[in-house]
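Student: Structure for the following, please:
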Amino acid sequence: MYLLRSTGAPRVSLNAFLFGFAAAAVLVAGALSYLASSQPDGLDATTQRGCTVVAEQLEGECIAQSAEDHELADSPLADYTVGGDSALTGLAGILGAAATFAVLFALVRILLAARPSRSRVG
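Tutor: Prediction:
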């Protein structure tokens, strides 16, 4: 399938566009992952109001004290790291972006294959 431009510019295949977009996203994810803050985000910060963190334990009264670890908290890519090594945050970003695009490519393939073909009238 090709994307057509009315300006007479060369055609760009859908696959080339998706692979180019995915490559750019993977590079950005790998580079910007190191700039991510280790501070709690908005939801974490809100649920921790009323508590203080002492030696990675919550003290006081806050919503976060009733929170439980996720089933995948011990998985290899938990906490945006690889195997718990925070030096590999960029690799975790790359793997996450690559997995997301693998799902996207699979869905696009399925949707394009299921689409009825159009007959051309000449």
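Student: Only C-alpha atoms from now on, for both contacts and neighbour counts.
Tutor: OK.
Student: Identify each buried residue in the top helix by length along the chain, please.
Tutor: Taking DSSP state H as the criterion, the chain has its longest helix at helix 89-114. Residues Thr89, Gly90, Leu91, Ala92, Gly93, Ile94, Leu95, Gly96, Ala97, Ala98, Phe101, Phe105 are the ones in helix 89-114 that count as buried (16 or more other CA atoms under 10 Å).
Student: Before we compare anything, build this one as well:
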Amino acid sequence: MTTATKTTETKRAVPFKWVAVGIAVVALLLAGVVSYYASANPDGLEYVAHKTGFLDSAAEHGAADGPLADYSAKGVDDARLSGGLAGVIGTVVVLVIAGGLALVVRRRPNGTSDEA
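Tutor: Modelled structure (predicted):
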């Protein structure tokens, strides 16, 4: 009779910092690289508006002249580079806001409490 030996693997916890950095890197790569290959054709809403004839009746919104309006970075002449840059800037803004919210609402250790 043979005895099977079990190998015990110890799982190491990955620090949250590295998980957050990994998420940020993937998000920035997707925003910068994948958006470079995005279609220049109108999106579905614009297509339907054009087909039904009300595309020209749309009014400009308040942020139409903003620095990231129309999925592009203002002042960058290359359309693909401008779209990629807008994607990266937007991603950084979202990650900063999400990180800030995570810091605000995170759990505090049991030893510290604001209760009196």
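Student: Take the buried residues of helix 89-114 of the first structure and lay them out in CSV including distance to Pro116 of the first structure.
Tutor: Below are the buried residues of helix 89-114 of the first structure laid out as CSV (distance: CA to CA, whole Å):
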residue, distance to Pro116 of the first structure
Thr89, 43
Gly90, 41
Leu91, 40
Ala92, 38
Gly93, 37
Ile94, 35
Leu95, 34
Gly96, 33
Ala97, 30
Ala98, 29
Phe101, 24
Phe105, 19
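Student: Pick the one among those residues closest to Val12 of the first structure.
Tutor: Phe105 (16.7 Å; CA to CA).
Student: Residue in the second structure paired with that closest one?
Tutor: Mapped onto the second structure by TM-score structural alignment, Phe105 of the first structure lines up with Gly99.
Student: Check whether Leu58 of the first structure sits in a helix, strand or coil.
Tutor: With DSSP: H, G, I helix; E, B strand; the rest coil as the basis, Leu58 of the first structure sits in strand.
Student: Burial check on it, number of neighbours?
Tutor: By other CA atoms under 10 Å, 15 other residues sit near Leu58 of the first structure.
Student: Now do the same contact list for it.
Tutor: By CA atoms under 8 Å, 6 or more residues apart in numbering, the residues touching Leu58 of the first structure are Cys51, Thr52, Gln65.
Student: quick one: the first one from Leu58 of the first structure, how far?
Tutor: Read it as Cys51 of the first structure. For Cys51 of the first structure, the distance to Leu58 of the first structure equals 6 Å [CA to CA, to the nearest Å].
Student: just the strands in the first structure please.
Tutor: 2-3, 12-13, 51-54, 57-60 (DSSP state E).
Student: what's the counterpart of Gln48 of the first structure in the second structure?
Tutor: Match for Gln48 of the first structure (TM-score structural alignment): His50.
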